[in-house]
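Enquirer: Make a model of this:
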Amino acid sequence: MTETPALTAAEFWEARYRDGGRLWSGRPNALLAREAGDLGPGSALDLGCGEGADAVWLASRGWRVTGVDISHTALERAALHATEAGVSDRTVWERHVLGETFPEGSFDLVNAQYLQSPVPLDQQRVLRQAAAAVAAGGTLLIVMHAGWPSWQTEPPFEAEFPTLHGVLDELALPQTDWTVETLETVRSVNVSPEGVEGFRDDHVWRLRRSDA
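Expert: Have a look, this model is predicted:
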């Protein structure tokens, strides 16, 4: 019997968006709003932008945003969301397979929300590229799940979750050039598809690059 080849990351995410209908709420991630709400607008890069909620929120606050995703369908929905929100003139959408290709340029804010995947992703490389893309005086914001939801008794796949200091060590950012502004685990209410209420922990890293 011939073994069915595993899906590539691009095939997996395109199928998930194309075949599953709209995946997300259309609202920005709460921890982005919390951490970026006090930042003056400039240029922003939103990695793994999905259907564009974070990018549109930033654009509505005056940012010029480049949204990046692996899925054509996700990017089409993101562009439509931006048009409906009246911010299409402040958003640009690019398709990249992160870990293989990366947007050019530097940005005042690089937003990396939940770059975690059930299919292969070179997370360390992507986060290092994200840090390298932060302009002088700019901010790197990373948010990732710290574990499964409390109600998830049988995880759907094996996953290795990051630690706060483990990610800092992997980034290997010079302390003379970067200031850690947020290093925190945040617990929020999380409800299962069956309506079971529980919680989920997320890690937050907000780092600012020096002006020099």
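Enquirer: hey, let's count contacts and neighbours off CA atoms from now on
Expert: Noted.
Enquirer: So what touches stretch 108-127?
Expert: 8-9, 12, 29, 32, 42-48, 98-99, 130-131, 133-145, 157, 159, 170-171 (CA atoms under 8 Å, 6 or more residues apart in numbering).
Enquirer: Which among those residues count as buried?
Expert: By neighbour count, with 16 or more other CA atoms under 10 Å, the contacts of stretch 108-127 hold 9, 12, 32, 42-48, 98, 130-131, 133-136, 138-145, 171 as buried.
Enquirer: from those residues, which ones fall inside helices?
Expert: Those of the buried ones among the contacts of stretch 108-127 mapping onto helices are 9, 12, 32, 130-131, 171, per DSSP state H.
Enquirer: and those residues as CSV, adding distance to Thr179?
Expert: Putting these into CSV (distance: CA to CA, whole Å) gives the following:
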residue, distance to Thr179
Ala9, 33
Phe12, 36
Leu32, 18
Ala130, 16
Ala131, 12
Leu171, 13
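Enquirer: Show me how far stretch 121-129 is from its chain's centre.
Expert: Chain-centre distance of stretch 121-129: 12 Å, with CA atoms, centre = their mean, to the nearest Å.
Enquirer: do stretch 154-165 as well
Expert: That offset, for stretch 154-165, works out to 16 Å (CA atoms, centre = their mean).
Enquirer: Please provide the structure for the following sequence as well, for comparison with the first:
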Amino acid sequence: MSEQFDKEFWDDRYGSQPAIWSGKPNVNLVAEASDLAPGTALEVGSGEGADAIWLAQRGWRVTGTDISTVALQRAGDHAEQAGVTGIDWLQADLMQPWDPPHTYDLISAQYMHLPTVERTRLFRTLAAAVAPNGTLLIVGHHPSDMETLMKRPNVPDLFFTGDDIVALLDPTEWEVVTNTAAPRPAHVHDEEIVIHDAVLRARKISAKRLRAGAR
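Expert: Modelled structure (predicted):
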């Protein structure tokens, strides 16, 4: 299974078609980040760049990271075509131990489906890289999708819930804003079904606020 997570796999997948994704920002990013004040953002698994571009258009200074250099080149082209600046593109293999180059006011990881060990390590790394008062937003296909007609890998280890992510966060350092299985419609073989996304949005409590709460 490991080959489906390596650079060669994703370069081949992106290189096989002119576009893999819709070119629109993920709906849960729009829903959860529209009310945030712009700052610095890390877009994890940035793909063809739609989420990073959407954030940059709203004043964020964005770092978009992906394992695939083909995807990053395409994302850069899309940003240039849209006249968007303020995005740095960074190649990184997130299956391996990795340290983000900075802390960020927003870290967004959309549909990062890795085996449990690697996913746990990555999500803890991302949480540590959120700046005080910053936001961690993680979205993934909910495990309940495996019980629908939707085509999903028959590998339960790749799926997670919001509660799984909350369990990785120190409750004295984080305020959970959203923890839900968000429904959305999908079509499979001309049949309309409902699938769900695990959505976890949490805010890192600042040291100043922690001190105030301790009084």
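Enquirer: which one of the ones in helices among the buried ones among the contacts of stretch 108-127 of structure 1 sits closest to Arg77 of structure 1?
Expert: Nearest to Arg77 of structure 1 among these is Phe12, at 17.3 Å by CA to CA.
Enquirer: Where in structure 2 does stretch 45-65 of structure 1 fall?
Expert: Using TM-score structural alignment, stretch 45-65 of structure 1 lines up with residues 42-62 of structure 2.
Enquirer: still on that earlier bit, and the ones in helices among the buried ones among the contacts of stretch 108-127 of structure 1, which is closest to Leu23 of structure 1?
Expert: For those, the nearest to Leu23 of structure 1 is Phe12 (14.0 Å; CA to CA).
Enquirer: Now check structure 2 for the residue matching that closest one.
Expert: Per TM-score structural alignment, Phe12 of structure 1 is aligned with Phe9.
Enquirer: Kindly provide the distance from the residue lying closest to that match once chain neighbours are set aside to Asn26 of structure 2.
Expert: Excluding its sequence neighbours, the residue lying closest to Phe9 of structure 2 (CA to CA, 6 or more residues apart in numbering) is Glu3, at 6.5 Å. Remark: distance between Glu3 of structure 2 and Asn26 of structure 2 (CA to CA, to the nearest Å) = 26 Å.
Enquirer: what secondary structure does Asp38 of structure 1 sit in?
Expert: Under DSSP: H, G, I helix; E, B strand; the rest coil, Asp38 of structure 1 falls in the coil class.
Enquirer: check contacts around it.
Expert: Applying CA under 8 Å, 6+ apart, no residues contact Asp38 of structure 1.
Enquirer: Pro183 of structure 2 too?
Expert: By CA under 8 Å, 6+ apart, the contact set of Pro183 of structure 2 is 194-197.
Enquirer: If you tally nearby residues, what's the number for Leu168 of structure 1?
Expert: Neighbourhood size, Leu168 of structure 1 [other CA atoms under 10 Å]: 14.
Enquirer: So it: helix, strand or coil?
Expert: Following three-state DSSP, we place Leu168 of structure 1 in the helix state.
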